[in-house]
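>>> give me a model of this one.
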Amino acid sequence: MRVIKAYPARNPDLWQSQSQSLAQILIDSVDLGAAIGFMQPLDKTAALAFWQGTVAESVARGERDLFIAEEDGAVLGTVQLIHDMPANQPHRAEIAKMMVAPAARRRGVGRALMQAALKSAKTNGKTLVTLDTRTGDVAAPLYTAVGFEVAGHIPDYAFDPDGQARHSTTYMYCKL
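As a prediction, this is how the structure comes out:
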């Protein structure tokens, strides 16, 4: 497995293939209940629009880095590092949309993605990285293992992807 920093605009043909795989990972993650800003059912058109529009454009503008874990040409997972912060926070970056394909979970993919994102943040002069995650989420131990600490919790923060209940979120930070 290797983790690459993706540049959608530099290789449109590769990006077309990667965005299809990333869209499927997004759909699968939401179907399995991941609280990553999308609601069930998430259709392929909306998932592709997220990757090919929102993410690709933000990467092209230099607002975020996109990391993709792959093995033998197959996309296993992804994470984003947002470094387009307000003027008073040039030292900070934010982790977003950490996802691993269901078949690739529990194989170190998430850890490799998080380590790549944190290394990039440090290389780019960031001294603080933040994230938020559903309180009690299965990814929380991973975040702790790579150096994040809990800053606090907000109750009733967002709806679960099925729209039935609201969950609290946990804010975490990692000093680099």
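>>> switch to C-alpha atoms for all contacts and neighbour counts from now on
Noted.
>>> am I right that residue 116 sits in a strand?
No: counting by DSSP: H, G, I helix; E, B strand; the rest coil, one finds residue 116 to be helix, located in no strand.
>>> okay, now it: neighbour count?
Using other Cα atoms under 10 Å, residue 116 is surrounded by 20 other residues.
>>> please give the structure of this sequence too, so both can be compared:
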Amino acid sequence: MEKFSLYKKTILVIVTLILVTGVTYAQTFMVLEKMGTKKRHVYYMGETIEYRLKGQKEFTSDQITNILDSAFVTQSDSIPFKSIDRINIKPKRRATLLNVAGPYLIIAGLGLTAIDLINRGVVQGGDASWDSSIGTISGILVGTGALVMILQKNKIPLDGWWRLRKVSVY
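Have a look, this model is predicted:
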């Protein structure tokens, strides 16, 4: 009788393992990563990706419906990783201080000049003359904001250090 109960327990464990492994599945996603660093951008199925194929000049925006070993499938086509020239990561960027600072610095520089001219011309009742110290500060703010915006890499080339690959987590 005790062997029969051990036999039932063994069968129950095996059936449970088969059913549990049938229900679980791998989560598959695509990673755009810079080799040798921690820089990476993750794309899941259902997300929109902006890419430019080799030989084209315009970016295409498509929704990822499936991720294969060496390609991703969109609603209209299958795109091999090797045929992609660049990926636009601007829609994937989070609102960090560096990403938001550029436009705000430009607005602050132009606003400082406008407020100073209004203060001198209207509030103090004098002529709206140009103050060189305010001009210098405004120029530094606008220049810094423009540099921050220009130096951000939004379109990443898939050659050299950057690569695109499929990752499956079980």
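>>> quick check: TM-score for this pair?
Here the superposed chains carry a TM-score of 0.22, computed using TM-score structural alignment, normalised by the length of structure 2; 64 aligned residues with a Cα RMSD of 5.6 Å.
>>> tell me, how many residues neighbour the spatially closest residue to residue 110 of structure 1 that is not a sequence neighbour?
The spatially closest residue to residue 110 of structure 1, leaving aside those adjacent along the chain, is residue 100, at 6.5 Å (Cα to Cα, 6 or more residues apart in numbering). Neighbours of residue 100 of structure 1 under the rule other Cα under 10 Å: 26.
>>> pretty sure residue 100 of structure 1 sits against residue 74.
No: counting by Cα atoms under 8 Å, residue 100 of structure 1 sits too far from residue 74 to count as a contact (11.9 Å).
>>> sorry, back to before: mind listing what the residue nearest to residue 110 of structure 1 touches?
25, 29, 76-78, 109-110 (Cα atoms under 8 Å, 6 or more residues apart in numbering).
>>> and these, which of them are in helices?
Secondary structure defined by DSSP state H assigns 25, 29, 109-110 of the contacts of residue 100 of structure 1 to helices.
>>> rebuild these as a markdown table, extending it with neighbour count and distance to residue 123 of structure 1.
Compiled in a markdown table, these are given as follows (neighbours: other Cα atoms under 10 Å; distance: Cα to Cα, whole Å):
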| residue | neighbour count | distance to residue 123 of structure 1 |
| --- | --- | --- |
| 25 | 21 | 28 |
| 29 | 21 | 30 |
| 109 | 23 | 21 |
| 110 | 24 | 20 |
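>>> closest to residue 58 of structure 1 out of those?
Checking those against residue 58 of structure 1 with Cα to Cα, the nearest one is residue 25 at 19.6 Å.
>>> hmm, residue 69 and the closest one touching each other?
No: counting by Cα under 8 Å, residue 69 is not a contact partner of residue 25 of structure 1; they are 11.9 Å apart.
>>> quick revisit: and the ones in helices among the contacts of residue 100 of structure 1, which two are furthest apart?
29 and 109 (14.6 Å).
>>> neighbours of residue 71 of structure 2, how many?
19.
>>> and if you look at residue 32 of structure 2?
Counted with other Cα under 10 Å, residue 32 of structure 2 comes out at 19.
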